[in-house]
Structures are given as structure tokens and as C-alpha cells.
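Visitor: Predicted coordinates and the sequence they were generated for:
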Amino acid sequence: MKKPLISIITIVYNGIDTLKKTIDSIACQDYNGIEYIVVDGRSNDGTIDLIKANQSIISKWVSESDEGLYDAMNKGLDMASGDYVWFINSGDEIYHRYTISQMVDGFGDVFPDVVYGDTVMIDAEGSEIGERRLKPPVNLSWEDFRNGMLVSHQSILVSTKIAAKYNIKYRFSADYEWCLKALKAANSVHNSNQILSRFLDGGLTKQNIVPGLKERFDIMRRNFGLLPTVVRHIPIGLRFLKYVAINRRF
């Protein structure tokens, strides 16, 4: 069976300290069907020189001002020509060099519309600090997102046939809505049963936890209804507090 082309998209702004590890995690893959796209927000710290030095790995790149993270991600979507899009942003990494080949080997005869897996959290030095608080279910559907974003954005691949644009009305939680839309549109959802990414702790959403949660509540309200969303936030909040108390992080 023909192997899919994976469009991996990295968004970066002034990422001279984080981008190299991301590039290296893609460069080392033993899978040939990769289109690597970098969208830079007009960095001024040497990031552009780093991009230019790695053009043998980077298929397409652009450096220009944008209206925020999700506007930049939309630019990446416009540039993608693969069968799937996968966002591995600056500082994040593909889990190991065999990740993509092992994932694709599990597809079977038909390419699924959505592919997902697990995530490991890392610190700025690249050391693993533990698993993500929310775990992906064995069989994922859009309705599972009423319990929060059960799959990290860095560990979900979406077919370009159904991938929508990000709603830039949301500045911190448009990825939650994007994944929800993809799952709603999908005819087939595939659990890779593997860790797909290493996610750099302390990203944009975590740095803006309160406005991000407000946006996510609005998205949940529109998709699941006001009363069910309010009721669902009681156990979500209790689980969150328990996790923070035990792990001293969120």
C-alpha cells in the first residue's frame, strides 16, 4: 500500500533555544514520506539563520508577521500538501526516530481520517517530567472532548481532506475546537497505541490558563450545551485539583 505523506508543521517565534531539538527529532525519522514546513513569525534572535542552515530538512518555510499562534498555524495548513497535517511546534519533539514508521504500519488497508496517541511532557532541557494529566481513551470520539482535551494537540494527526482552519477568535484554545471539529468530521479514528510526541511544558495555553479555560468553556457550551458543560466541570475541576495536589504540576 502507498505510504502517506505527512506534513509536519512547526510554528516558531524567536525559538533559537528550542527549534533545533524539534528539527533534529524530525530529521532523524526513518520514514521518508515527510513534508516539513516551518512558519516563523519574523524572528529576530537568529532563528531564521537556523532555518536556513537546515533547508535540506525543511521543505517549505516562511517568515512574516502574523496575528498570533493560530493565524500562523492556518498559514501552515495553506502550505501543506500531504495526506495528513501534524503540528510539532518549536520545543516539541516527535517521540523517537521510529515513531512515524511504526504509526503508519498500524494503519491497515485504509488511511484513517484522524490518528492519535499519547504524549510525554518534557522540560526545557529535554528531560521527561511525566505523562500528561489527561489520557487518551482507547476509542476516541468527539463526544469524549466533553471531558476536556483528552489528546494533546501534538499527538493528533488529521487528514488534509477534513482539516479545517483554526478559529482565530480564540487566542488560547482554538486547538481544542480544531481537534473537536476534526473528530466530528471523521469517518474513521485510529488509536496508534503509542507515544507520538514529547511536549515542552509551559506553552501558551498554560501561561494563560484562566483566559484559556474561559475560551474552552465557551467552545464546550456551543458543542455540548450550557447545562451539561456546567455539570461536567464539577468532576473536571475535582480531578484537576487532585492531580495538582499529587504531582505539584498541571
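Guide: That came through fine.
Visitor: contacts, neighbours, all on C-alpha from now
Guide: Fine.
Visitor: what's next to the helix or strand hosting S7, contact-wise?
Guide: Element membership for S7, per DSSP states H and E: strand 6-12. With contacts defined as C-alpha atoms under 8 Å, 6 or more residues apart in numbering, strand 6-12 is touched by 19, 33-41, 69, 72-73, 76, 80-90.
Visitor: One more: stretch 65-84?
Guide: By C-alpha under 8 Å, 6+ apart, stretch 65-84 touches 4-7, 9-11, 35, 37-42, 60, 85, 157-161, 165-168, 171, 174.
Visitor: One more: stretch 154-165?
Guide: The contact list for stretch 154-165 (C-alpha under 8 Å, 6+ apart) reads 74, 77, 81-89, 92, 112-119, 178-179, 181-182, 185-186, 195-199.
Visitor: another one to put next to it:
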Amino acid sequence: MKGPIPLRLAILTVVRDDCAGLADTHDSLRGQLGPDIVWLVADGASTDGTAAWLAHHAAVPAWWRSARDSGLYHAMNDALDAACRLGCSHVLFLNAGDRLAADSSKRLLNAIARHPDCALLYGDALERQDDGRILLKRARSHRWASLGMFTHHQAMIYSVSALAGLRFDTGYRIAADYAFTLAVLERGQAVRLHWPVCLFAPGGLSQRDTTTGRREQAAIRRLHLRHGAAQEAAITMAQRVALAVRRFLPAAYAKLRFRCPET
């Protein structure tokens, strides 16, 4: 009988034409990689020098590829498949431009070791503001997942054992990570980590096209949570109010949603 898979965290990065962002992510991993934490990179056939950068730094990622794919979630599935082949026990998706929070690798490994049977661990995120400040965005409880993602995807650590047969649905353009996370929550326990896991790079696709993201989330809730029209109408109204506050009253939104980090 096979024994349990040794604890090994794979940090999975997808990139397309963002060599500077990839280098920034790599910079945040300096001193945090090792036998128990490895980096995997899926590049979507970039034309800005990303493949050359990866070839030059080939000793750093445990696996990388540069090839045409059908988009973000196809690349994430490729990286996830590679992590499974390498025998990794847990995965964390950190896209190009995002950074792993400083000195968090040991804390992540310790948290995984304390909760080896949990399907999902998640923590807070740091966000860089337009004025250069870095603020702390605390995660909501996963029990509020019906309202949307309860923390940044880059602050979630998934157990590979809970992902058997599960991959990102490439039929969604923006919200496949939400459907993926809801499916994982159906498979096991989730644990909240009370510290920041990542420094999130704003300006991603979900922030640029909120309308499509909300529409896809509603379809996902109907599928996974069996929501009816009344529930979705209430959630849509709440999301629109939150978006209006963020857009037209940014100072009030920041006061409600962000905190100054301790360090």
C-alpha cells in the first residue's frame, strides 16, 4: 500500500507577454524555494522575451514550458498537471506580476503540515494601491463563498489529493477559478490562515471586465449552489453597490476593506 505523499508545495505561475512581471514574481521567490517548495511556469508562447528569460533561468523552475495554449485556464491546467507528475502535495497559483509574501514559505509549509487532510488553506492578501501604498486585504470566511471569491486566488493553497479529476473549466473566460474553488470546497475542509500569503498585482482580467465576471459567477452559483433567481438578484444588487462604492467613493471603500499591514 502506498504511503502518504510527502509535503511539497508547487507555486504555479502562468504568463503571456509579461517578462517584467515574471521577473518580479521570481524576485519574490528568492530564498523561498527549496526541496519542499518548487516553482513551475507555463508560458503561452510569449513574444516579448519571456521564453528566452526562462531558458536563461532554467535552473530555477522545476518545470517550465513555452507553447501556444487557449488561454489563462488552459495554462493553469498544464501547470497543475506538471505539479501532479512531480509528486507535489499542494499547489498555489501565483500569476506573473504577483509576489509571494516575504518570509511566508516556512509559514505555508508549517500550516500545511498542521492540516495535511484539508482540501484548501487560504489567507489574506496585500494589495499595492495607485499611490504606492501596500495595504492588507483580509480574507472573508469561505462560508461566504456564495457571494464570490472570499480572498484572492493567489492566497489559496489547494491539496492535490482533493483535485483528483478536477481541472479549471476553460469554458469560463474569467471565473473558472471561482468554479474550481467551489468544487474543492465540496470535497473537503477549508482552513483560514490569519496572515498575508501574496502581494497581489492589480489590473488583471477580472478587474478589467467585471460585467463578464459577475455573469459567469452567477452561472456558476446556479450550477454548484443551486441558486434561484431571487438569490442571484440579491447578490447582483450587493455586488453593484460594492462596485459603485469602490469606483465613486474609493476612500470609503479602502477604509472598509483594507488595513495597514503590521510590517
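Guide: Perfect, I can see it now. None of the values given here were measured: they were computed from a predicted structure.
Visitor: which bit of structure 2 covers the strand holding S7 of structure 1?
Guide: The aligned range for strand 6-12 of structure 1 in structure 2 is 9-15, by TM-score structural alignment.
Visitor: By how much does that stretch deviate from structure 1 on average?
Guide: Superposed on structure 1, stretch 9-15 of structure 2 shows a mean distance of 0.6 Å to its aligned residues (mean C-alpha distance after the TM-score superposition for structure 1).
Visitor: what about that stretch, distance to the chain center?
Guide: Put simply, stretch 9-15 of structure 2 sits 9 Å off its chain's centre (C-alpha atoms, centre = their mean, to the nearest Å).
Visitor: Check the alignment and tell me where D36 of structure 2 lands in structure 1.
Guide: With TM-score structural alignment as the criterion, D36 of structure 2 pairs with G33.
Visitor: For that match, give its distance to R198 of structure 1.
Guide: 21 Å (C-alpha to C-alpha, to the nearest Å).
Visitor: more crowded one of the two?
Guide: R198 (28 against 16; other C-alpha atoms under 10 Å).
Visitor: Now do the contacts for the more buried one.
Guide: D92, E93, I94, Y95, T119, V120, M121, I122, Q154.
Visitor: And the furthest pair within those residues?
Guide: Using C-alpha to C-alpha, the two most remote members of these are I122 and Q154, lying 12.7 Å apart.
Visitor: Other residues contacting the longest helix seen in structure 2?
Guide: Across structure 2, the helix with the greatest residue count (assigned by DSSP state H) is helix 229-248. Contacts with helix 229-248 of structure 2, where a contact means C-alpha under 8 Å, 6+ apart, come from L147, R214, A218, A252, Y253, A254.
Visitor: And the residue nearest to the first one when sequence neighbours are not counted, how far from L223 of structure 2?
Guide: Closest residue in space to L147 of structure 2, ignoring its immediate chain neighbours: I235 at 6.5 Å, by C-alpha to C-alpha, 6 or more residues apart in numbering. I235 of structure 2 sits 15 Å away from L223 of structure 2, taking C-alpha to C-alpha as the criterion.
Visitor: So which of those two has more stuff around it?
Guide: Comparing I235 of structure 2 with L223 by other C-alpha under 10 Å, the one with more neighbours is I235, at 17 against 11.
Visitor: Tell me how far the more buried one lies from G148 of structure 2.
Guide: 9 Å.
Visitor: show me the contacts for F107 of structure 1.
Guide: Each residue near F107 of structure 1 by C-alpha under 8 Å, 6+ apart is listed here: H190.
Visitor: Equivalent analysis for I94 of structure 1, please.
Guide: So I94 of structure 1 contacts T22, S25, I26, I88, L196, S197, R198 (C-alpha under 8 Å, 6+ apart).
Visitor: closest to S141 of structure 1 among these?
Guide: When those are ranked by distance to S141 of structure 1 (C-alpha to C-alpha), L196 comes first, at 18.5 Å.
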